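K.L.:
from the sequence below, what's the structure:
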Amino acid sequence: MMPRSLHFLRVGLSGLLAAALLATQACSTAGLPPLASLADLNGQAPGHRDLDIQAWHTAEGARVLFVEARQLPMFDLRLTFAAGSSQDGALPGLAMLTNAMLNEGVPGKDVTAIAEGFESLGAQFGNGSYRDMAVLSLRSLSEPAQREPALKLFGEVIGQPTFPADALARIKNQMLAGFEFQKKNPGKLGSQELFSRLYGTHPYAHPSEGTAQSIPTLTAAQLRAFHARAYAAGNAVIALVGDLSRSEAETIAAQVSQALPAGPALAKTPAPEKPAPGASHIEFSSNQTHLFLAQLGIERRHPDYAALYLGNQVLGGGGFGSRLMEEVREKRGLTYGIYSGFSPMQARGPFMINLQTRADYSEGALQLVQEMVGRFLAEGPTQKELEDAQRELAGSFPLSTASNADIVGQLGAMGFYDLPLDYLEVFLEQVQALTVEDVRTAMAKHLAVEDFVIVSVGPTVDQQPLPPPTDQPQSPPSGVPEH
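P.N.:
Here you go, the predicted structure:
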């Protein structure tokens, strides 16, 4: 199966050190004693890690966000570029293939030498490409003896990829094998059809990994041109967290920025057109049917984000205890799991609900889900549901900054989506201040039952009436989920 992104991740000494100390890091960083047990919380939410986020721009135009964290002798560096598949243009898969090829060769080093170089320094390199963004990361010990050669090698990978022909052919073959596997994966088939219908001709419509038709046609020259344009310093956000002073962080950011091609930020992804709602079906021989419901949601900077996030936690994003899971799985035993969620991006990302159920219950399950969404949009959450969701978020929120890796990911997203530096604190305050009416109004403003694009993947069979709900927990459907 082809992974979501093709990458090498070499685990060295720093990874082992971080794993050993992670349990105490969150408390010590916040100036709190380590917890001996959860009882020490005495009903209170875990301490929140206060972040002193410093920001500036390099001379080449890269935006930098930095948090000094001295607890571990290491640092995390994350580069985020507007270089995802939304920038593919007429060449689907160009962004992902370019990203996957960056560590396959630099002048004087092949992929093995690059991997061994990072490993010998106790450093980790990572990369990935998605719809909005492409990411490159480095974790290294902060001592200059390890830090400087790790940064030098990292600079070569991000700025001087050679795109060797043998590696390009190998990765293309891996991707083509993945496309063959996808033909047997009803979930993947349904997801691709859903995005195609939801976004039409918009850049979000095609799969990030490209297609079996587009990948063989891509050339090393096209990858080089995309790298020069999309991996330019002016198109980059540099996030740094760790055992560094401000002056050291400035030096690193300047070094990384100078290693990248020169150039400006790329244009933002345009707004999508509202799609035509309705259902479509993909015939697939199986015992179960995959159901996908989606409509356009919001962009990441939308002021209603907090209200929609909390509303979705109650509806179907909070796992067990959410309305959809309680009714569809617990009371009726129709599915192993049902989930809903907003995926805000640079442009309006999707709001999606997905589940798989017995093929002869698929029409009834779909109708049930639509009725539940309609009722939620009309009434909103109960006061108890709201308070439970607020309390759960307050309790889990410290995990978002529990480690340096968590923080560098948050900084990368904040920089990429141009969120304010106090975003994390403001978001939690916004969530805790929401009322039932706030959530109901926001959900009803952005969603409508009649706007769903619906895709089903499974066999055409005679339908059965749904079993009635019961207060006794139901066993999930027999067999295992199909993927």
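K.L.:
from now on I want contacts and neighbour counts done on CA atoms only, so please keep to that.
P.N.:
OK.
K.L.:
I'd like to know how far residue 338 sits from residue 143.
P.N.:
As for residue 338, its distance to residue 143 is 47 Å (criterion: Cα to Cα, to the nearest Å).
K.L.:
out of these two, which sits in the more crowded spot?
P.N.:
residue 338 (25 against 13; other Cα atoms under 10 Å).
K.L.:
from memory that one sits against residue 324, does it?
P.N.:
Yes: applying Cα atoms under 8 Å, one finds residue 338 in contact with residue 324, separated by 6.6 Å.
K.L.:
common neighbours of the two, please.
P.N.:
Shared contacts of residue 338 and residue 324 (Cα atoms under 8 Å, 6 or more residues apart in numbering): residue 316.
K.L.:
this protein: strands as residue ranges?
P.N.:
54-57, 63-68, 74-81, 105-106, 109-110, 124-129, 134-141, 236-242, 278-283, 288-296, 338-342, 350-358, 453-458 (DSSP state E).
K.L.:
ranking these by burial, who's on top?
P.N.:
Of all these, strand 236-242 carries the top mean neighbour count, a mean of 30, counting by mean count of other Cα atoms under 10 Å.
K.L.:
give me the angle between that strand and strand 134-141.
P.N.:
Here the directions of strand 236-242 and strand 134-141 differ by 20 degrees (axes from the mean of the first three to the mean of the last three Cα atoms, to 10 degrees).
K.L.:
packing partners for strand 236-242?
P.N.:
Contact here means 3 or more Cα pairs under 8 Å, 6 or more residues apart in numbering; DSSP states H and E; on that basis strand 236-242 packs against strand 63-68, strand 74-81, helix 404-416.
K.L.:
for residue 217, which of the ones you listed is the nearest?
P.N.:
Evaluated with Cα to Cα, those place strand 74-81 nearest to residue 217, the distance being 24.2 Å.
K.L.:
which helices and strands does that closest one pack with?
P.N.:
strand 134-141, strand 236-242, helix 404-416.
K.L.:
residue 95 reaches residue 82, doesn't it?
P.N.:
No: using Cα under 8 Å, residue 95 is not in contact with residue 82, being 10.0 Å away.
K.L.:
which neighbours do the two have in common?
P.N.:
Common neighbours of residue 95 and residue 82 (Cα under 8 Å, 6+ apart) are residue 134.
K.L.:
next, the structure of the following sequence, for comparison with the previous one:
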Amino acid sequence: MHRHPEPQVHRYARGHQRTLPAAQAPAASSARPSWVAGAVAGLLALATLFAAFQARAVEVQRVVSPGGIEAWLVEDHSNPIIAVELVFRGGASLDPEDKPGLAHMVSGLIDEGAGPLDSQTFQGTLDDLSIGLRFNAGLDNFNGSLTTLTENRERAFELLRLAITAPRFDREPVERIRSQILARLSREAEDPDVIASRTLRQLMFQDHPYARPTRGTEASVRSITTDDLRGFVQDRFARDQLFIGVVGDITTDELEALLDSTFLPLPLSAQPFSVPEADIGNAGDLVVIEKNIPQSVVSLGQGGIKRDDPDYYAAYVVNYILGGGGFASRLVEEVREKRGLAYSVYSYLSPLDHGALVAGGVATQNARVGESLDLIRQEWQRMASEGPTEAELEAAKRFLTGSFPLRFSSSGRIAGMLVGMQLEDLGIDYLDRRNDFIEAVTLEDARRVAKRVYRPDDLTVVVVGAPVGVEATREAPTDGS
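P.N.:
From the prediction side, this is the model:
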């Protein structure tokens, strides 16, 4: 399931990790030096190896415990490791309007002491038993990840149970995590990449919950109380909004028992919630946020295509050709390779549950921002008018189907895919069928969908820096505007 660039890990505090969107980096050049050619050959060999692994080993089982808790399981007894991914539907978009950042703060605190264990004891137990436990709040969902050695599985699942059913929210960890979030917000206030992406979201989503800062503002983070934290857990963590994926050294019978002991203590139902559909705004606007830096950062986007749209796979392939395929993409070829305007230029699909985007970005010298934007708009228009060539389509399909097995490179990644399959209602046999969806995209499909999706006149653009010759069409929004 392709939603965002791959995450990178940022450590907030001992034993606690947070996933953040990683910067999009260019892939291999079309004019490849010899070492890149060798790397590509190695990649193809690895893809073949994982394809063989996929064919014989990735069998997804639907496990339902005696208490009715469902999980999707891939058994793998080759290593004594178990990985669990869980998701509660409903994320930061449900934060109170005056307290954005609540879900994010909860994600930083529920493993900082739970049940009878204070923060030091809880974290010390994780460290002593080499248990990985982390949580993350996205716009639509609240995610958790657990990794443990088989021999420590009962204790690991017990700690997970305590974190999601009985977090303590003691004063010391609450204030410590609050201080860390505030420090990070202070750093991000000067980060041009963060400023650009945050402003683009404000422009496009306007008064929709998606426009609010996921990590909150200084004022909202300071205002969050222990009662707010407890209320979030009580309202949101429930069995009817829970999805679980498990991979590793565990049998169905063993998993059934752990599912009941871990998740049956949760309430049956979450508090009812709804998020309105987003109405994408400010189409065609350009905002400049002046910052005295030698290189401007640009974020841009327009309304996109949802994950359950019948045209999604065609759009996915077309985006790979336009800007999602690294050095295989048109944007990199035109902006970087031919003209040397930027190190990184890219596009991606962002199909959120209540508002989809086609987005992208570039970073370039202040004097060349206008030229880079002109080229991006030209390629946006060329894709809409002409679509991909047959050769581009076939190359994209070969890569996207051939590289798919590489996603099976870790238990955690497979577990995450199992959860995504459930969230998107893709079917338990999706791993077997996914490449068929890519192969089924015809040239006619790709050109029709390119014309439907790409609208260069609708591109909303945010430039952070000191661009030369770039004129804004409106003022930058402030928080909440």
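K.L.:
mind listing what's buried in the top helix by length along the second structure?
P.N.:
Counting residues, the longest helix in the second structure under DSSP state H turns out to be helix 34-57. Neighbour counts over helix 34-57 of the second structure (16 or more other Cα atoms under 10 Å) mark 44, 46, 47, 48, 50, 51, 54 as buried.
K.L.:
so which of the helices and strands packed on strand 74-81 of the first structure is nearest residue 254 of the first structure?
P.N.:
Taking these one by one with Cα to Cα, strand 236-242 is closest: 9.9 Å.
K.L.:
tabulate the helices and strands packed on strand 236-242 of the first structure (JSON lines), appending distance to residue 441 of the first structure.
P.N.:
Formatted as JSON lines, these follow (distance: least, Cα to Cα, whole Å):
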{"stretch": "strand 63-68", "distance to residue 441 of the first structure": "34"}
{"stretch": "strand 74-81", "distance to residue 441 of the first structure": "34"}
{"stretch": "helix 404-416", "distance to residue 441 of the first structure": "26"}
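K.L.:
compare these and report which one is nearest to residue 187 of the first structure.
P.N.:
Of all those, helix 404-416 comes closest under Cα to Cα, at 27.5 Å.
K.L.:
and that closest one, how far out from the chain middle?
P.N.:
Put simply, helix 404-416 of the first structure sits 12 Å off its chain's centre (Cα atoms, centre = their mean, to the nearest Å).
K.L.:
what lines up against residue 227 of the first structure once you look at the second structure?
P.N.:
Counting by TM-score structural alignment, residue 227 of the first structure lines up with residue 233 in the second structure.
K.L.:
any idea how far residue 92 of the second structure is from its match?
P.N.:
The value you get for residue 233 of the second structure to residue 92 of the second structure, if Cα to Cα is used, is 13 Å.
K.L.:
more neighbours: the two, which one.
P.N.:
residue 92 (25 against 19).
K.L.:
and the more buried one, what's its match in the first structure?
P.N.:
Match for residue 92 of the second structure (TM-score structural alignment): residue 85.
K.L.:
leaving out the residues flanking it, which one is nearest to its match?
P.N.:
residue 131 (4.6 Å; Cα to Cα, 6 or more residues apart in numbering).
K.L.:
verify the stated contact: that neighbour with residue 205.
P.N.:
No: counting by Cα under 8 Å, residue 131 of the first structure does not reach residue 205; the two are 9.4 Å apart.
K.L.:
of those two, who's got more company?
P.N.:
Legend: neighbour count by other Cα under 10 Å for residue 131 of the first structure and residue 205, higher for residue 131 (23 against 20).
K.L.:
for the more buried one, what are its contacts?
P.N.:
Per Cα under 8 Å, 6+ apart, neighbours of residue 131 of the first structure: 84, 85, 86, 204, 208.
K.L.:
counterpart of residue 185 of the first structure over in the second structure?
P.N.:
Checking TM-score structural alignment: residue 185 of the first structure goes with residue 191.
K.L.:
can you report how many residues lie near that match?
P.N.:
With other Cα under 10 Å as criterion, residue 191 of the second structure counts 13.
K.L.:
then residue 463 of the first structure?
P.N.:
13.
K.L.:
ok, it - contacts?
P.N.:
Neighbours of residue 463 of the first structure in contact, by Cα under 8 Å, 6+ apart: 359, 360, 361, 362, 363, 364.
K.L.:
leaving out sequence neighbours, find the closest residue to the second one.
P.N.:
Right, residue 360 of the first structure. residue 463 (4.4 Å).
K.L.:
nearest residue to the counterpart of residue 283 of the first structure in the second structure in space, please, no chain neighbours.
P.N.:
Superposed on the second structure with TM-score structural alignment, residue 283 of the first structure falls opposite residue 290. Excluding its sequence neighbours, the residue lying closest to residue 290 of the second structure (Cα to Cα, 6+ apart) is residue 465, at 5.1 Å.
K.L.:
residue 294 is in contact with the one you found, correct?
P.N.:
Yes: using Cα under 8 Å, residue 465 of the second structure is in contact with residue 294, at 7.4 Å.
K.L.:
got any residues that touch both of the two?
P.N.:
residue 366.
K.L.:
could you export the strands of the first structure to TSV, including columns for distance to residue 437 of the first structure?
P.N.:
As requested, these are exported to TSV (distance: least, Cα to Cα, whole Å):
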stretch	distance to residue 437 of the first structure
strand 54-57	36
strand 63-68	36
strand 74-81	37
strand 105-106	56
strand 109-110	59
strand 124-129	38
strand 134-141	38
strand 236-242	37
strand 278-283	29
strand 288-296	22
strand 338-342	19
strand 350-358	20
strand 453-458	27
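K.L.:
figure out which of those strands is closest to residue 447 of the first structure.
P.N.:
It is, among these and with distance given as Cα to Cα, strand 288-296, at 7.5 Å.
K.L.:
by how much does that closest one deviate from the second structure on average?
P.N.:
Superposing on the second structure and averaging over aligned pairs (mean Cα distance after the TM-score superposition for the first structure), strand 288-296 of the first structure comes out at 1.4 Å.
K.L.:
just tell me what residue 155 of the second structure corresponds to in the first structure.
P.N.:
So, by TM-score structural alignment, residue 155 of the second structure is matched to residue 149.
K.L.:
show me what contacts its match?
P.N.:
residue 121 are the contacts of residue 149 of the first structure under Cα under 8 Å, 6+ apart.
K.L.:
quick check: the match of residue 283 of the first structure touching residue 464?
P.N.:
Yes: counting by Cα under 8 Å, residue 290 of the second structure touches residue 464, with 6.0 Å between them.
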